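Engineer: sequence first, predicted coordinates after that:
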Amino acid sequence: MTTTQSVPLCHLHNYARSPDPSNPGNRANVLMLHGHGQSMDIFYHKTHFLQDALNMGGSQPSQSLPNLNVYYSEAPFEVNTGLGSKVWGYGLFDTQPVWGLEQSVGRVLRQLEQLNPVVGIIGFSTGATLAMIIASLLEKKDRCRLFGVNTTHPPLKFVVAYSGFMLGHPMYTELYEPAIRTPVLLYIGELDPMIPPATSYRLAERCSHAEIRTFWGTHYVPRHGKTTMVAINFVRRCVNGEIQTENADEAQAEDGWIDAFVNGSDAAAYR
């Protein structure tokens, strides 16, 4: 059984301008998981606006976030040698067993132990799927035997999943039954050709607290300011223990922001 030992820093990076790990203070850590064929560098360049927004703490200064350190993780398997593209596993995630997934799960769990505490994970596509797997394992640690791993890290407070989906092979059914309890915010691109919306909705059905936000776009992390603020306020509510007391008016306003998200040139720029 894999144990949770230290992880080489080359697989885990904090891109903050002036990180000070020797003085953690009132801090918490967030892990970022990239999608298929990306890397931590590529994912950072596509999502650094999220790190900036997390540092701002959301739209309610009286209930701000703690100091969040954002770390980017990198998948263990390389594709397109020379281009730095990495993957978390191989195979058809919706129908087949995923080769290499055990190594990826083990790497992320070791990183959680190294950074402990990690309050939440933000992932895109296969990275979002892996984030939900990790949330499931931390809730019911006996599920870890599916991957031959072990961990003592406490459950996550949240997952933000952009274009996430659930694994479809029967060997993974236990991950989603009973339903995952960790609060999750699911972003769904209404025009996504790679992860059809119905696939993400199936994941939502296996979560006991899933908030869904759609945007008029394809397979990418949307970066419209109001769209981003939905994620930041979700993180704030989860970290501050307010997830069960969401203000209905605020939720309605956030829905309006998502409906107003533009596509076209914006979508092409941020894929």
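Structural biologist: Yep, that arrived. Here the structure is a predicted model, which is why all the values come from computation and not from measurement.

Engineer: C-alpha only now, for contacts and for neighbours.
Structural biologist: Noted.

Engineer: residues near Ser73, how many?
Structural biologist: Ser73: 25 surrounding residues under other Cα atoms under 10 Å.

Engineer: next up, the contacts around it.
Structural biologist: By Cα atoms under 8 Å, 6 or more residues apart in numbering, the contact list for Ser73 reads 11-13, 31-34, 40, 108.

Engineer: now it: how far from Glu113?
Structural biologist: 13 Å (Cα to Cα, to the nearest Å).

Engineer: Ile195 versus His153, what's the distance?
Structural biologist: From His153 to Ile195 the distance is 30 Å (Cα to Cα).

Engineer: ditto for Leu109
Structural biologist: From Leu109 to Ile195 the distance is 25 Å (Cα to Cα).

Engineer: which one of these two has more residues nearby?
Structural biologist: Taking neighbours as other Cα under 10 Å, Leu109 and Ile195 compare with Leu109 leading, 25 against 19.

Engineer: I'd say the more buried one and Thr152 touch.
Structural biologist: No. Between Leu109 and Thr152 there is no contact under Cα atoms under 8 Å: 9.2 Å.

Engineer: so what sits against both of those two?
Structural biologist: Residues touching both Leu109 and Thr152 (Cα under 8 Å, 6+ apart): there are none.

Engineer: and the comparison structure, right after this:
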Amino acid sequence: MAEARPLRLLALHGYRQSARRLRQRTGALRKALRGRAELVAIDAPHPLPAGADDDPDGDDPPRGGWAGLEESLSAVAAALAEHGPFDGLLGFSQGATLAAMVCALRARGDPRFPVTFAVLVAGFASRAPAHGHFYREPIALPTLHIVGDTDAVIAAPLSRELARCFVEPVVLTHPGGHFIPAAAAQKKAYLEFLERFWPGQGQ
């Protein structure tokens, strides 16, 4: 019998980052998941000019952000269609906020987003009144939420608040700050969550 393929996750970067920068940030995670899951990062559709607001993620040079919700959702839908199939999403910071909105749409049956789970790192719920409908009902899509206890960019309570928007979220807390952790304890949690979606495991 042929070996089952690794899971594929579409990865969404944070504010003023890029796909290249996210690949750098996830080097340890990709190594930990080798043979089990593959991360495919895409660029946000909104380049930011040099000299824009200070970068909260400490990234240089700036690339872009997920501003303009409909255009951002269309970019995610296009990537899922053009580079798929994908099993899930991985979002970091602002990318996790967008991924959570995609989860909400998927849970409502939106055919543009054929994913079955998401890993949300340092995410937060949008405060924009126009986005309130995404969180009005519990989001019935499996999620793993990564929360940094000393995150000075997205405070831990904000990430926990986002987790509470989901049905039965899995929450992993780590002692670090605003980054994607991949030490032994986190690797174990990632694998335990992802193994639910490997072929033959079922939901």
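Structural biologist: Arrived safely. On a predicted model such as this, the values are computed, not experimentally measured, just so you know.

Engineer: the second structure: matching residues for stretch 202-222 of the first structure?
Structural biologist: Aligned by TM-score structural alignment, stretch 202-222 of the first structure falls on residues 161-181 of the second structure.

Engineer: what residues does that stretch touch?
Structural biologist: Contacts for stretch 161-181 of the second structure (Cα under 8 Å, 6+ apart): 25-26, 29, 57, 92, 121-125, 135, 137-154, 160, 186, 189.

Engineer: helix/strand/coil for the most centrally placed residue in the second structure?
Structural biologist: Centroid check for the second structure by Cα atoms, centre = their mean gives Gly91 as the closest residue, at 1.6 Å. Judged by DSSP: H, G, I helix; E, B strand; the rest coil, the three-state class of Gly91 of the second structure is strand.

Engineer: tell me the counterpart of it in the first structure.
Structural biologist: Counting by TM-score structural alignment, the partner of Gly91 of the second structure is Gly123.

Engineer: ranges for the strands of the second structure?
Structural biologist: Using DSSP state E, the strands assigned to the second structure run over residues 7-12, 37-42, 46-47, 64-65, 88-92, 117-121, 143-148, 170-174.

Engineer: which other helices and strands contact the first one?
Structural biologist: Right, strand 7-12 of the second structure. strand 37-42, strand 88-92, helix 94-107 (3 or more Cα pairs under 8 Å, 6 or more residues apart in numbering; DSSP states H and E).

Engineer: that strand to strand 88-92, inter-axis angle?
Structural biologist: Relative orientation of strand 7-12 of the second structure versus strand 88-92 (axes from the mean of the first three to the mean of the last three Cα atoms, to 10 degrees): 30 degrees.

Engineer: identify the residues contacting strand 7-12 of the second structure?
Structural biologist: Contact partners of strand 7-12 of the second structure, identified using Cα under 8 Å, 6+ apart, comprise 19, 36-44, 80, 85-92, 95-96, 99, 197-198.

Engineer: for it, give me the average deviation versus the first structure.
Structural biologist: Comparison of strand 7-12 of the second structure with the first structure after fitting gives an average deviation of 1.8 Å (mean Cα distance after the TM-score superposition for the first structure).

Engineer: swap in the fifth one?
Structural biologist: On superposition with the first structure, the mean distance recorded for strand 88-92 of the second structure (mean Cα distance after the TM-score superposition for the first structure) is 0.7 Å.

Engineer: distance from the chain centre to that strand, please.
Structural biologist: Put simply, strand 88-92 of the second structure sits 2 Å off its chain's centre (Cα atoms, centre = their mean, to the nearest Å).

Engineer: check which helices and strands it sits against.
Structural biologist: strand 7-12, helix 94-107, strand 117-121.

Engineer: and if you look at the fourth one?
Structural biologist: Identification of packing neighbours for strand 64-65 of the second structure by 3+ Cα pairs under 8 Å, 6+ apart yields strand 46-47.

Engineer: would you check the span in the first structure matched by the strand it packs on?
Structural biologist: Alignment of strand 46-47 of the second structure against the first structure: residues 77-78, by TM-score structural alignment.

Engineer: please apply the same query to stretch 118-132 of the second structure.
Structural biologist: Under TM-score structural alignment, the match for stretch 118-132 of the second structure is residues 159-173.

Engineer: include distance to Ala130 of the second structure when you put the strands of the second structure into TSV, please.
Structural biologist: Below are the strands of the second structure laid out as TSV (distance: least, Cα to Cα, whole Å):
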stretch	distance to Ala130 of the second structure
strand 7-12	21
strand 37-42	25
strand 46-47	20
strand 64-65	18
strand 88-92	21
strand 117-121	21
strand 143-148	23
strand 170-174	27
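
Engineer: tell me which of those strands sits nearest to Gly109 of the second structure.
Structural biologist: Proximity to Gly109 of the second structure (Cα to Cα) singles out strand 117-121 among the strands of the second structure, at 13.7 Å.

Engineer: from the chain's centroid, how far away is that closest one?
Structural biologist: For strand 117-121 of the second structure, the distance to the chain centre is 5 Å (Cα atoms, centre = their mean).

Engineer: against which helices or strands is that strand packed?
Structural biologist: So strand 117-121 of the second structure, by 3+ Cα pairs under 8 Å, 6+ apart, packs with strand 88-92, helix 94-107, strand 143-148.
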